[in-house]
Structures are given as C-alpha cells and as structure tokens.
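**Q** This is the structure alone, sequence omitted:
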C-alpha cells in the first residue's frame, strides 16, 4: 500500500495560480474588445456604417465619417470595388471581391514580383491570418513613392471558395499611428460573405 503525502501549502498555491490564470484568460477576451473600441475612439471613429454588395451576399462596415466611391471594372475578375478615404485624406484604400479560383499565396507572390519591378519597397511581409474562421494573408509593406514619400500598406486577402476579399489600407508614414493596424483589423473583421 502506497501512502501519498500532500503538501497542503503547495497544493493551495497551485490552485490559486490556476484560478488566477482562468480569471485572466476570461478577462482577456473582454479587454481585447475594449482595446479595439478605444482605438476607434482615439481616431475619431464614432460609428460604423454597413455596406452591402453582390445582392447582399457581401457585407462589411466602414467608419461613418469616411467617404466612399464604388467603381465597376470590365471583365469578371474584380466583381466589386469600393474606394474609401478619411475626411483628412490621411487614410485611403479600397475593398474588393475577386472572382478568382487560384491559390491565394501563389497569386500574392506573383503580384509582389510584378509590383517589385515597378515600385521600391522598404519592407515587405506576407503573414498567414485567420479572420472570421476564413484563411487568408496579411500583406504589410512600406513603399517609397516617386516623390520620396514613404507609405505603409496593410492589405488583407481572405479566401472564400472560388473568390477572395481584399481590404487595402494605405497611410503615409508621417501620418501613421500605432493604433491604425488595430483599426484596420477591426474593420476587416466586420465582413460577412454568404454563398
């Protein structure tokens, strides 16, 4: 017969630590939502307006203060395009839906190759992401324009069967704030695509 000796002091400390870890884990979810809300408020974004496209199959939200202009393109690759910019023109970009059934990573690598022949990049990184349970990529880069200004680009590419959504955000490095990537991700997370 084995005798098990329990160190009550050590057991008590272990239980307290596990309890604190569980409390912190549950608070982290609440903190993340508040952090996003704070980032929006700090950048004078008070409310989001929902946009609908492709017979209401594709929805997303943009800040109410931003102006938008929808464009049509010939062909059937880009089936939706909406340009946007802030009132002060510090942030601009667009939202697109592509009708392109190809490997997204290969598409991005080929796009980078073509773009590198025309543009000078200071930095360029492709990261795998998961947004709303859909796989995709975040392409972060800094580009040097012809008038020697640095622009940061944050482009989200999210795969959805034979289509992909593209959310592109551009801001000059002079106007860039650390909270902007949080704002961009929060906007991208508002999308919904129904087949």
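**A** Now that the structure is in, tell me what you want to look at. What you see is a predicted model; the values in this text were computed from it and never measured. Numbering: from 1, shown residues only.
**Q** contacts and neighbour counts: CA atoms only from here.
**A** Noted.
**Q** Tell me the secondary structure at residue 187.
**A** The assignment at residue 187 comes out as helix when based on DSSP: H, G, I helix; E, B strand; the rest coil.
**Q** Contact partners for it?
**A** 60-62 (CA atoms under 8 Å, 6 or more residues apart in numbering).
**Q** ok, structure two:
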C-alpha cells in the first residue's frame, strides 16, 4: 500500500468508528424521545405469577392484577394508559405447544373479527419470541391496531403481552414503547 491509500483507509476506519458510536447515542436518545412523546416519564416494576416474573410498565398507567380463572392461564396483568388510548394485558399461559404454533393458533382463535394478521419472529435485546400484529373493529366504531408478543422463558409456560391502540391514536414510534416494555420482562 502506498502512503495515500494508507491515509484514506485510516480516515475511513476512523469515520466508521465514529459512526457506530454516534449511532449508539442516537438509538438511546430516539427511545427516550419516543417514550416522552407517548407521555411516559418513568417505569415501575411489577412482580407477577407468584413473583416468578418481573415486568416494568409506565408509572402513569393503571395496572390491575388478577389470578387466572382456569388451569390454562396462571396470572393476568391488565393495564391501560391514563387517556384510554391504549389498553393491554400480560398473561402467563400453561402450554406444551411450541411458541410459533401457539401464537398462530391463539391469533386465529379470537372472539373479535380481525384483519391484516401478520405473524413473525421477534427479537429485541435478550428476548426472543413471536410477534402477531392485526387490526380489529368493535361495535362502537373504534378501530384498533393490536400487537401481541409471545415469549417463552421456561418450558411449559408462555408469556403473552397484548397491546391494543385505538387506530386514530396510533403513532409509529409506539413500537419503541412496546419494545421497552417487552424487553423488561424477565424470569426472577
């Protein structure tokens, strides 16, 4: 390599390093902006399923925990934001099905009429599972965009996290909020 090529190569390597460092700051700040834009300032930790699992939900949300009403569902955590624009639930489900099979069957066996169903693999930080997205309409004329995450931390149990957002209130950056919540779920 001659001297010019060495200088150009060195400059390119330095720029690549700088770009990767700046990208890390950008992603972190983008997530903070998305949370703030959706009215979320801080998170509160919740223990559920006899303290076997931990999840962090926005402090501004109303959270109600109840025990499952059958052998299929262990525990349910219902939540809603302060403006009733977003509702959701977290369930611990006892099943020996593979997570992909369960997600597909669960998504298709809804009581509500749904459309635009998409089922895809999901990976964010250390959580791996299946993401199901679809749209629903209820009698009052409300249209909802729904995202349902299925995670498996231990054999025989699937964590199902469902978010329902009124379509008129749906923002693309809400996915950052969902990812923050889903990535906070862990086995304690």
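**A** Looks like it arrived, so ask away. Worth saying up front: this structure is predicted, and the values here are computed from it rather than measured.
**Q** got CSV for the contacts of residue 187 of structure 1, with neighbour count and distance to residue 166 of structure 1 too?
**A** Putting the contacts of residue 187 of structure 1 into CSV (neighbours: other CA atoms under 10 Å; distance: CA to CA, whole Å) gives the following:
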residue, neighbour count, distance to residue 166 of structure 1
60, 18, 12
61, 18, 14
62, 22, 14
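**Q** Sort out for me which of those residues are in strands.
**A** Members of the contacts of residue 187 of structure 1 lying in strands (criterion: DSSP state E): 60-62.
**Q** just the helices in structure 2 please.
**A** Ranges of helices within structure 2 are 3-37, 99-108, 174-184, based on DSSP state H.
**Q** do you know which of those helices lies nearest residue 124 of structure 2?
**A** Residue 124 of structure 2 lies closest, by CA to CA, to one member of the helices of structure 2: helix 174-184, at 6.6 Å.
**Q** in structure 1, which residue is closest to the centre?
**A** residue 185 (3.1 Å; CA atoms, centre = their mean).
**Q** In structure 2, what residue corresponds to it?
**A** Matched to structure 2 by TM-score structural alignment, residue 185 of structure 1 sits across from residue 179.
**Q** list the contacts for its match?
**A** residue 124.
**Q** how many neighbours does the aligned partner of residue 59 of structure 2 in structure 1 have?
**A** Aligned against structure 1 by TM-score structural alignment, residue 59 of structure 2 finds its counterpart in residue 64. Counted with other CA atoms under 10 Å, the neighbours of residue 64 of structure 1 add up to 14.
**Q** In this structure residue 64 of structure 1 contacts residue 40, no?
**A** No: in this structure, residue 64 of structure 1 is not within contact of residue 40 by CA atoms under 8 Å, at 11.7 Å.
**Q** which neighbours do these two share?
**A** Contacts common to residue 64 of structure 1 and residue 40, judged by CA under 8 Å, 6+ apart, are residue 46.
**Q** Residue 99 of structure 2 and residue 129 touch, don't they?
**A** Yes: with contact defined as CA under 8 Å, residue 99 of structure 2 reaches residue 129; the gap is 7.2 Å.
**Q** okay, and the common contacts of the two?
**A** Counting by CA under 8 Å, 6+ apart, the residues touching both residue 99 of structure 2 and residue 129 are 150-152.
**Q** any idea which of those residues is the one closest to residue 86 of structure 2?
**A** residue 150 (18.7 Å).
**Q** can you pull the contacts of that closest one?
**A** Applying CA under 8 Å, 6+ apart, the residues near residue 150 of structure 2 are 99, 103, 129-131, 158-161.
**Q** Please repeat the previous calculation with a cut-off of 7 Å.
**A** Contacts for residue 150 of structure 2 (CA atoms under 7 Å, 6 or more residues apart in numbering) come out as 103, 129-131, 158-161.
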